[in-house]
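Colleague: Sequence and predicted structure below; questions after.
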Amino acid sequence: MKNAFILVVLCCLCACSKQPEVLEFSLNELRPGGSATLASINTRTFIHPSGNLSIDDELEFWDGLSFFRDPWVASPAITVDRDGLGPLYNARSCKACHSRGGRGRMAAEGVSSPMALLFRLGHGEKQLADTTYGAQLQTFAVLTPTNNPKLDAEGQINLQYEMIEGQFDDGAPYTLRKPHYRLVNLSQGPLAATTQLSPRYAPAIYGMGLLDAIDSADLFALEDEYDADQNGISARYNRVPNVLTGQLELGRFGFKGLHPNLNQQIASAFINDIGITNPYFPKETCQPTQSACLLEAKRVHGEQSPEIPMKLLRTTEFMSAHIAVQPTRKLNSPQAQQGRTLFYQLGCQGCHQPSFVTRNDYELPELAGQIIWPYSDLALHDMGEGLADGKVEYRATGREWRTAPLWGIGLQPRIQGYQGFLHDGRARTISEAILWHGGEAKASQQGFVALPAHERAALLFFLEQI
């Protein structure tokens, strides 16, 4: 490994009889983004520049924010650098999905065209798309000229929840909600019979540059695909193509590790979510059978260059990489420290790797060489049948998900006025999210269920502070 990082190799409760070791508390945990951490807590928005940016770099950050915040419009338009929307799309801006830099508002039950809840489509190991609708269902379409064929949105979602009752070992009740999705008003007929439908609830976007700056060697050092240490955890990483080089690389972004770096993740969101062609993905998402979409794409820009050029894309990437992580809150309090101890004793750190040191040679110097505390190994883990979507993405199976970072999750209700967890937003609280854990995390979940009420409260309090 090129960088030293804080690595805790601990036994799950189901695999070892001895109590797992608790990592000694360090004051640098109070600033989870290192010197790039925001100077003080701000509950208005998650979108703030890294705490160590120069004045000139802050200007570039705010310039990039305009491409995140402002709506795109259909071409042709008099709006400079903001046209190119669609022809098919899910939202008109990044902000529409990532409200205040956090998670978007979840769709309500019933039929809707959600923006923050996307649906990936595909089947088989390499079939990352449906043969008719492509890789992602797009629920909006631009208006076409009256003399051209009308372009319809691809469809809508009918969401219904099934309520599941349960109780902790001390008798306290809980209720989980299990979502059921059905596609309706499909404009091109049914999906292929083998296509899997995978919901993806837009994630928070702060700290992503720091995650990008983690050395791949440090991540690969955590890989234990066949559970050689017999701790019940089989961390493994997706291998996905870098679309600019064609090389397979470690997948670290996306719910199943679909993209190898932050820049490609952003470019993918532009093309799939907003319909903005770019140097990474220069072709519209129209499928061969979608004649109205193909005709509209040809009418608008024919063979012209991507709708967002590399220069403006780089500005957006710079801003996205430097969205600051907020400092922890009451992490020094006795209740938080008790919860921290329980976090380790339950084996949660087996997937939610607490800390790394970012690469010293990372291309953005303010993010290089930082001790960070994201609480994620960015690896794929089998989360059990309860969270399975059945969709394969390269090496990621239908039961596997990339470990979600935990930093800042306690600020969701304070900044956004609502909260949602897991890949599809089904969990309304952190407690519900833990209760849905299965597969490799089942032992930790069972340990949580067995805790008395005051210890459950302490663990949740700790998670709300990091």
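Modeller: Here it is on my side, so go on. All values derive from a computational prediction rather than experimental measurement. Residues are numbered from 1 along each chain as shown.

Colleague: CA atoms for contacts and neighbours, from now on please.
Modeller: Will do.

Colleague: how about the strands in the stretch 351-466 of the chain?
Modeller: Ranges of strands in the stretch 351-466 of the chain, per DSSP state E, counting those that start in this stretch, are 356-357, 371-372, 380-382, 400-402.

Colleague: Which of the ones you listed sits closest to residue 288?
Modeller: Closest to residue 288 of these, according to Cα to Cα: strand 400-402, at 30.7 Å.

Colleague: so what secondary structure elements neighbour that closest one?
Modeller: Where contact means 3 or more Cα pairs under 8 Å, 6 or more residues apart in numbering; DSSP states H and E, strand 400-402 is packed against strand 380-382.

Colleague: how far is the strand it packs on from where the chain is centred?
Modeller: Put simply, strand 380-382 sits 15 Å off its chain's centre (Cα atoms, centre = their mean, to the nearest Å).

Colleague: Equivalent analysis for stretch 367-375, please.
Modeller: Offset of stretch 367-375 from its chain centre (Cα atoms, centre = their mean): 18 Å.

Colleague: How about stretch 289-303?
Modeller: Worked out by Cα atoms, centre = their mean, stretch 289-303 lies 31 Å from the chain centre.

Colleague: One more: stretch 239-250?
Modeller: Worked out by Cα atoms, centre = their mean, stretch 239-250 lies 19 Å from the chain centre.

Colleague: can you list the strands of the stretch 351-466 of the chain in JSON lines and add mean neighbour count and distance to residue 234?
Modeller: Output for those, formatted as JSON lines (neighbours: other Cα atoms under 10 Å; distance: least, Cα to Cα, whole Å):
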{"stretch": "strand 356-357", "mean neighbour count": "24", "distance to residue 234": "19"}
{"stretch": "strand 371-372", "mean neighbour count": "27", "distance to residue 234": "23"}
{"stretch": "strand 380-382", "mean neighbour count": "26", "distance to residue 234": "7"}
{"stretch": "strand 400-402", "mean neighbour count": "27", "distance to residue 234": "11"}
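
Colleague: I'd like to know which of the ones you listed is closest to residue 324.
Modeller: Relative to residue 324, the nearest member of these by Cα to Cα is strand 371-372, separated by 11.7 Å.

Colleague: Just list what that closest one packs against, helices and strands only.
Modeller: Short answer (3+ Cα pairs under 8 Å, 6+ apart): strand 371-372 packs on strand 356-357.

Colleague: Presented hereafter is structure B, for comparison with structure A:
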Amino acid sequence: NKPAKNCHIKDGRGHPPEAGDSNAVSMLVRLSIPDDPAYADLIKRNGVLPEPVYGGQLQDMSNPGVAPEGKVRVEYDALTVEFRDGTSVELRQPTLRITQLGYGPMHPDTHISARVAPPMIGLGLLEAIADDAILANADPDDKNADGISGRPNWVWDDAQQKVVMGRFGWKAGQPNLNQQNVHAFSGDMGLTTSLRPFDDCTPAQTDCLAAPNGNGPDGEPEVSDNILRLVEFYTRNLGVPARRKVDDPQVLAGKNLFFQAGCQQCHTPAFKTRSDAAEPELANQEIRPYSDLLLHDMGEGLADNRTEFQATGSEW
């Protein structure tokens, strides 16, 4: 397995691979196929229908004796975007390919979604925002006609065994930090937990199924509940760095433009955390996340065309 620090570099953001580089160490690739009513219960709990041969996430690394599922290649095209004032900028438009498939072809309608590891700071504060405070900013039908229609994702909570509001992951597909960590242990590192005591091996991957999985003789998972609690505490309590250059004229000019453009209508500047937060140091804090923690349709240019629970292929 690969350690979390390789993805979240210094607890910060990861990066996509360079052009032609098959080392996607801080980027993962999610896989799914179109929904099928025959698997309604699986989709309800998983948010997607995994690719039948390769599962829900491509494993481009493997243990000895087990073939990796494939390799990731990214190529970039230059994309020039011109603004109304005549200014132009050049962006990189990625094209993702999966090569060297280890277990035969994928389903012909496989949806592929690349996800770069996000930063780890301030996550406990985001978890401590009340659901009602987030829902107060939701406007899925744009009833106030401001052109913004943020909405929550409703996802499955593995521990509570019910549908709750999502808030973590690029499509808000996880309800809390513990479940986010559990799925990272499983999908990113190949480690079992009490909430996910199984390996991500499909029936086609016989070598994977036959390999030792690291569970104890009585079925104890590789990651104990005590370790899960410690990791949860760590991910909850990584502090947010102090704002830099608070008096810099250029920074202040940017702040004014931010509000003049109406960016704050999606990037909500401030919240107050709940009084009953999981850790006392996270309670009753005035925070400035500049996020409403809602899904927004970002258009075809940023779409992965892959649903996740109630999030559409163009919502993030």
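Modeller: On my side now, so go ahead. What you see is a predicted model; the values in this text were computed from it and never measured.

Colleague: before we move on, the earlier item: tell me which of the strands of the stretch 351-466 of structure 1 sits nearest to residue 316 of structure 1.
Modeller: strand 371-372 (23.0 Å).

Colleague: Which stretch of structure 2 lines up against the closest one?
Modeller: Counting by TM-score structural alignment, strand 371-372 of structure 1 falls onto residues 286-287 of structure 2.

Colleague: and if you look at stretch 342-356 of structure 1?
Modeller: The alignment of stretch 342-356 of structure 1 onto structure 2 (TM-score structural alignment) spans residues 257-271.

Colleague: List of residues touching that stretch?
Modeller: Contacts to stretch 257-271 of structure 2, defined as Cα atoms under 8 Å, 6 or more residues apart in numbering, come from residues 129, 133, 148, 150, 286-292.

Colleague: What subset of those is buried?
Modeller: 129, 148, 150, 287, 289, 291-292 (16 or more other Cα atoms under 10 Å).

Colleague: Give the full set of residues in contact with residue 13 of structure 2.
Modeller: By Cα under 8 Å, 6+ apart, residue 13 of structure 2 lies in contact with 7, 116-120.

Colleague: what's the answer for residue 163 of structure 2, then?
Modeller: Residues near residue 163 of structure 2 by Cα under 8 Å, 6+ apart: 154-157.

Colleague: same thing but at 6 Å, please
Modeller: Residue 163 of structure 2 sits next to 155-157 when contact means Cα atoms under 6 Å, 6 or more residues apart in numbering.

Colleague: which SS state does it fall under?
Modeller: Taken by DSSP: H, G, I helix; E, B strand; the rest coil, the conformation at residue 163 of structure 2 corresponds to strand.

Colleague: what's the spacing between it and residue 101 of structure 2?
Modeller: Going from residue 163 of structure 2 to residue 101 of structure 2 by Cα to Cα, to the nearest Å gives 35 Å.

Colleague: Go through the contacts of residue 13 of structure 2 and flag which are in helices.
Modeller: residue 7 (DSSP state H).

Colleague: From the contacts of residue 13 of structure 2, list the buried ones, please.
Modeller: Applying 16+ other Cα under 10 Å to the contacts of residue 13 of structure 2 flags 7, 116-118, 120 as buried.

Colleague: Now these in CSV, please, with extra columns for distance to residue 65 of structure 2.
Modeller: As requested, these are exported to CSV (distance: Cα to Cα, whole Å):
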residue, distance to residue 65 of structure 2
7, 24
116, 28
117, 28
118, 32
120, 33
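
Colleague: element containing the counterpart of residue 313 of structure 1 in structure 2, please.
Modeller: By TM-score structural alignment, residue 313 of structure 1 lines up with residue 228 in structure 2. Here residue 228 of structure 2, judged by DSSP states H and E, is contained in helix 225-236.

Colleague: before we move on, what about residue 264 of structure 1?
Modeller: helix 262-269.

Colleague: Would you mind giving the residues in structure 2 matched to that helix?
Modeller: Aligning helix 262-269 of structure 1 against structure 2 (TM-score structural alignment) gives residues 177-184.

Colleague: Check the mean deviation of the matching stretch from structure 1.
Modeller: In the superposition with structure 1, the average deviation recorded for stretch 177-184 of structure 2 is 0.8 Å (mean Cα distance after the TM-score superposition for structure 1).

Colleague: Setting aside sequence neighbours, what's the nearest residue to the spatially most central residue of structure 2?
Modeller: Compute the mean C-alpha point of structure 2, and by Cα atoms, centre = their mean the closest residue is residue 169, 2.6 Å away. Distances taken as Cα to Cα, 6 or more residues apart in numbering place residue 180 nearest to residue 169 of structure 2, at 7.7 Å, with adjacent residues excluded.

Colleague: Can you get me a residue count around that neighbour?
Modeller: 16 (other Cα atoms under 10 Å).

Colleague: again with residue 190 of structure 1
Modeller: Going by other Cα under 10 Å, the residues that sit close to residue 190 of structure 1 add up to 12.

Colleague: host element of it?
Modeller: Using DSSP H and E, residue 190 of structure 1 falls within no helix or strand.

Colleague: Let's have the contacts of residue 13 of structure 2 in TSV, adding distance to residue 137 of structure 2.
Modeller: Listed next are those as TSV, based on distance: Cα to Cα, whole Å:
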residue	distance to residue 137 of structure 2
7	32
116	27
117	26
118	23
119	24
120	24
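
Colleague: Closest to residue 188 of structure 2 out of the contacts of residue 13 of structure 2?
Modeller: Closest to residue 188 of structure 2, out of all of those and judged by Cα to Cα, is residue 7, at 9.2 Å.

Colleague: Contact partners for residue 255 of structure 2?
Modeller: Contacts for residue 255 of structure 2 were tallied using Cα under 6 Å, 6+ apart; there are none.

Colleague: element containing it?
Modeller: Residue 255 of structure 2 belongs to helix 249-260, assigned by DSSP H and E.

Colleague: what's the counterpart of residue 62 of structure 1 in structure 2?
Modeller: So residue 62 of structure 1 corresponds to nothing, using TM-score structural alignment.

Colleague: Tally up the residues packed near residue 62 of structure 1, please.
Modeller: Residues near residue 62 of structure 1, counting by other Cα under 10 Å: 18.

Colleague: Excluding chain neighbours, what is closest to it?
Modeller: Using Cα to Cα, 6+ apart and skipping the chain neighbours, the partner closest in space to residue 62 of structure 1 is residue 319 (7.1 Å).

Colleague: The one you found reaches residue 60, doesn't it?
Modeller: No. Contact status for residue 319 of structure 1 versus residue 60: not in contact, 7.2 Å apart, counting by Cα atoms under 6 Å.

Colleague: Quick check on the two: which one has the bigger neighbour count.
Modeller: Each of residue 319 of structure 1 and residue 60 has its neighbours counted (other Cα under 10 Å); residue 319 has more, 28 against 16.
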